[in-house]
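Peer 1: heads up, no residue letters with this:
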């Protein structure tokens, strides 16, 4: 019976094992940590954002800054609808939230973990934890996997280690080219009077742009203790991951907190001024922002909060509108987004056959998950790439 060694007990490794034909193969998963499926556990704040309700491969690949071209064929064979059906067949109900993120009904990542563990148990697949792989050696038709728990012989290796530098070094030693790692999803560190003491303030739809890179994104925005976060920031951090690493995370960003252009905002202001001339500017609800943020905008614009709105000068109005619609911030660094650390970089995609995720350089060697130079914005997309790639590997081996 042929031996399959899966290196890495994360999302891709486990999903691959769960779909392999255990009657054809003896399968062992090697995981260096004491727990398997660690990222699945913490995903979505412990609820596990298992996928995203986007069922068209063409549309789905738009969420992947790296790997979009290659994943199109992968998603045409196994996409989010297939993953939802796979879970449904195993009595796991999922729900689609208003932003199309998909979670288990139970709101607990443990549901997903238990489902995978049950599949593995039923197939008598061996899982070895605290098993650190030191090197992989090709010997004739087989591979020898040297680990802290001794040597394992494999007819087939499935490499799903995630993107640690150590695991990339190991696969580089086997001849694969590695694209340098840089962080992808991250929040922006900004010190600015406008944001001071406003952590937790959010905006339903803001526009962010980095003028130097001619790039823009929109979506919900959040003020944090360190600066700015939320999808509008995370998306721009993913698409520009490589460029932002080059400038060492020092750059200028422009934010439109209300997603209205200056003219439209001025018109709203003028109309409000005409119909409420006696109101004080500090108590005026002209735009969809919190009172605390509005009062801070007035402070930063040097406008007296107690001034009647009729007495606000054209120059003052201009300053207010500019701070709302075209506020420039200096970014001076980045912070990791929660624990869901995602990296750009990894195994060069030119060296992978995307029909079945096999290495073009190494026979009977498959690669999937974050070890590849593929990453996505937040919302369940990184997991979906893992599920789809792992599915292709299992089907290829089952049909051998």
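Peer 2: Received it, and whenever you're ready, just let me know what you need. Quick caveat: nothing in here was measured; it's all calculated off a predicted structure.

Peer 1: switch to C-alpha atoms for all contacts and neighbour counts from now on
Peer 2: OK.

Peer 1: Let me see the ranges of the helices in the protein.
Peer 2: Along the chain, counting by DSSP state H, helices occupy 11-19, 38-46, 57-60, 68-77, 80-89, 109-122, 165-173, 231-239, 241-246, 262-275, 291-300, 314-325, 381-398.

Peer 1: Same list, these, but as JSON lines with mean neighbour count and distance to residue 222 please.
Peer 2: Converted to JSON lines, the helices of the chain look like this (neighbours: other Cα atoms under 10 Å; distance: least, Cα to Cα, whole Å):
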{"stretch": "helix 11-19", "mean neighbour count": "25", "distance to residue 222": "29"}
{"stretch": "helix 38-46", "mean neighbour count": "18", "distance to residue 222": "17"}
{"stretch": "helix 57-60", "mean neighbour count": "16", "distance to residue 222": "25"}
{"stretch": "helix 68-77", "mean neighbour count": "18", "distance to residue 222": "28"}
{"stretch": "helix 80-89", "mean neighbour count": "16", "distance to residue 222": "28"}
{"stretch": "helix 109-122", "mean neighbour count": "17", "distance to residue 222": "25"}
{"stretch": "helix 165-173", "mean neighbour count": "16", "distance to residue 222": "31"}
{"stretch": "helix 231-239", "mean neighbour count": "24", "distance to residue 222": "9"}
{"stretch": "helix 241-246", "mean neighbour count": "17", "distance to residue 222": "20"}
{"stretch": "helix 262-275", "mean neighbour count": "15", "distance to residue 222": "21"}
{"stretch": "helix 291-300", "mean neighbour count": "18", "distance to residue 222": "12"}
{"stretch": "helix 314-325", "mean neighbour count": "18", "distance to residue 222": "15"}
{"stretch": "helix 381-398", "mean neighbour count": "23", "distance to residue 222": "21"}
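
Peer 1: and the comparison structure, right after this:
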């Protein structure tokens, strides 16, 4: 078939869909490329991500380090990032007039701090390339034909395509993948990833808005652990340390029905022995001072008072009166503070799932299905997900670019 007659259908109008369509048109200029989006909103996740600023990628340009931020897809992504890395992403946007900046935690945003900048860039590129966009076009079925695929719409009607790129994102329900199962694909069952811990019975919620950094978290009875900033919320705990843990433990937490206990080390990675020696030093150097007035680990003031209150160490307690028993209690609390988690809160618009098209069904060098030739995948429809910090968008740009090469 000559390229001028090539019909390419991209299913999904999100980051991966747009980037794969742009890549397809760049690699096959004569092809007719059309994006089909089931809603009337394009790039919805781009718009709301990063608090409306769009966390485009992460300032991690070493692929061996980069892949460690992906609980699912680490090994297969090594090849993919070798073809399109964060360096390529930064250059691509900057070549189109979108300058990115790096924040202290490595997240990269447009200097405008406005996700509309990214949306405008992608929309202008699709218009310039002559890519078709059809909204309110929810695909109901996909079937193999002699020369390609036939797509059926929920509202009736059908269209045909020689090559199809599926970039529909994650689905919170397994049945959302049924139309792809019918083509013989194996699906890793979807469960939520990137969620906060609900603690309905824990008084620490009263400290909502307090950030402790860094802390170390362990899940009791498992090998799951994480470290980083922790945010106390109206519901329980969030922040990078919790979100990272929720991603790496997504399947474990699902099996626990989101009920488990966590151990928090408020001093970061410090072991008990080191914490004890630091407290002993304070005791020796500030014997007459109130313990509430000497905060040796520089915890937020409200959190320090809360922890002392848990041990019933009153406002009048001074360091020289602590005694060995109270020092030991404080050491244990600072390094092994226990909280009961009962449930989760996911960000509905920004939800990320663990699960999707099994990577054994995909040639990661091309993103082509091993079960259905001329069918490609990009973005979160794959069993790939990253922790928070721009990693999921980077996976979308990378897989979208590769899929758009169409082999």
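Peer 2: It's in. As the structure is a computational prediction, the values presented were derived from the model and not from experiment.

Peer 1: care to give me the TM-score?
Peer 2: The TM-score (TM-score structural alignment, normalised by the length of structure 1) is 0.96; 397 aligned residues with a Cα RMSD of 1.5 Å.

Peer 1: returning to what we had before: which one of the helices of structure 1 lies nearest to residue 213 of structure 1?
Peer 2: Proximity to residue 213 of structure 1 (Cα to Cα) singles out helix 241-246 among the helices of structure 1, at 8.1 Å.

Peer 1: Relative to structure 2, which residues correspond to the closest one?
Peer 2: Mapped onto structure 2 using TM-score structural alignment, helix 241-246 of structure 1 spans residues 250-255.

Peer 1: ok, back up a step: looking at the helices of structure 1, which is closest to residue 150 of structure 1?
Peer 2: Here helix 165-173 is closest among these (Cα to Cα), at 17.0 Å.

Peer 1: ok so, going back, reformat the helices of structure 1 as CSV; add distance to residue 346 of structure 1.
Peer 2: Putting those into CSV (distance: least, Cα to Cα, whole Å) gives the following:
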stretch, distance to residue 346 of structure 1
helix 11-19, 15
helix 38-46, 18
helix 57-60, 21
helix 68-77, 15
helix 80-89, 24
helix 109-122, 26
helix 165-173, 7
helix 231-239, 15
helix 241-246, 13
helix 262-275, 42
helix 291-300, 41
helix 314-325, 38
helix 381-398, 14
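
Peer 1: Quick one: end-to-end distance for stretch 175-188 of structure 2.
Peer 2: One end of stretch 175-188 of structure 2 to the other measures 12 Å (Cα to Cα, to the nearest Å).

Peer 1: List the contacts of that stretch.
Peer 2: Stretch 175-188 of structure 2 is contacted by residues 140-143, 171, 355-358, 361, 371-372, 383 when judged by Cα atoms under 8 Å, 6 or more residues apart in numbering.

Peer 1: What about the residues you listed, which are in strands?
Peer 2: Counting by DSSP state E, these place 140, 141, 142, 143, 355, 356, 357 in strands.

Peer 1: And those, which two are furthest apart?
Peer 2: With Cα to Cα as the measure, no two of these lie farther apart than 143 and 355, at 22.9 Å.

Peer 1: okay, these two: which has more neighbours?
Peer 2: Neighbour count, other Cα atoms under 10 Å: between residue 143 of structure 2 and residue 355, residue 355 has more, with 27 against 15.

Peer 1: Would you mind finding the match for the more buried one in structure 1?
Peer 2: Using TM-score structural alignment, the equivalent of residue 355 of structure 2 in structure 1 is residue 345.

Peer 1: distance of its match from residue 174 of structure 1?
Peer 2: 17 Å.

Peer 1: Check residue 20 of structure 1 too.
Peer 2: 25 Å.

Peer 1: between those two, which one's more packed in?
Peer 2: residue 20 (24 against 14).

Peer 1: Tell me who's in contact with the spatially closest residue to the more buried one that is not a sequence neighbour.
Peer 2: Leaving aside its chain neighbours, residue 20 of structure 1 sits nearest to residue 394 (5.0 Å; criterion: Cα to Cα, 6 or more residues apart in numbering). Taking Cα under 8 Å, 6+ apart, we find residue 394 of structure 1 in contact with 16, 17, 19, 20, 21.

Peer 1: thought the first one was touching residue 396?
Peer 2: No. Taking Cα atoms under 8 Å as the definition, residue 16 of structure 1 is not a contact partner of residue 396, at 10.8 Å.

Peer 1: check contacts around the residue sitting furthest away from the middle of structure 1.
Peer 2: Largest separation from the mean C-alpha position in structure 1: residue 278, at 48.4 Å (Cα atoms, centre = their mean). By Cα under 8 Å, 6+ apart, the contact list for residue 278 of structure 1 reads 308, 309, 310.

Peer 1: That one maps to what in structure 2?
Peer 2: Match for residue 278 of structure 1 (TM-score structural alignment): residue 288.

Peer 1: same question, residue 209 of structure 1
Peer 2: If you follow residue 209 of structure 1 across to structure 2 using TM-score structural alignment, you land on residue 218.

Peer 1: for residue 301 of structure 1, same thing?
Peer 2: Taking TM-score structural alignment, residue 301 of structure 1 has residue 311 as its aligned residue in structure 2.

Peer 1: quick one: its match from residue 344 of structure 2, how far?
Peer 2: The gap separating residue 311 of structure 2 from residue 344 of structure 2 is 28 Å, by Cα to Cα.
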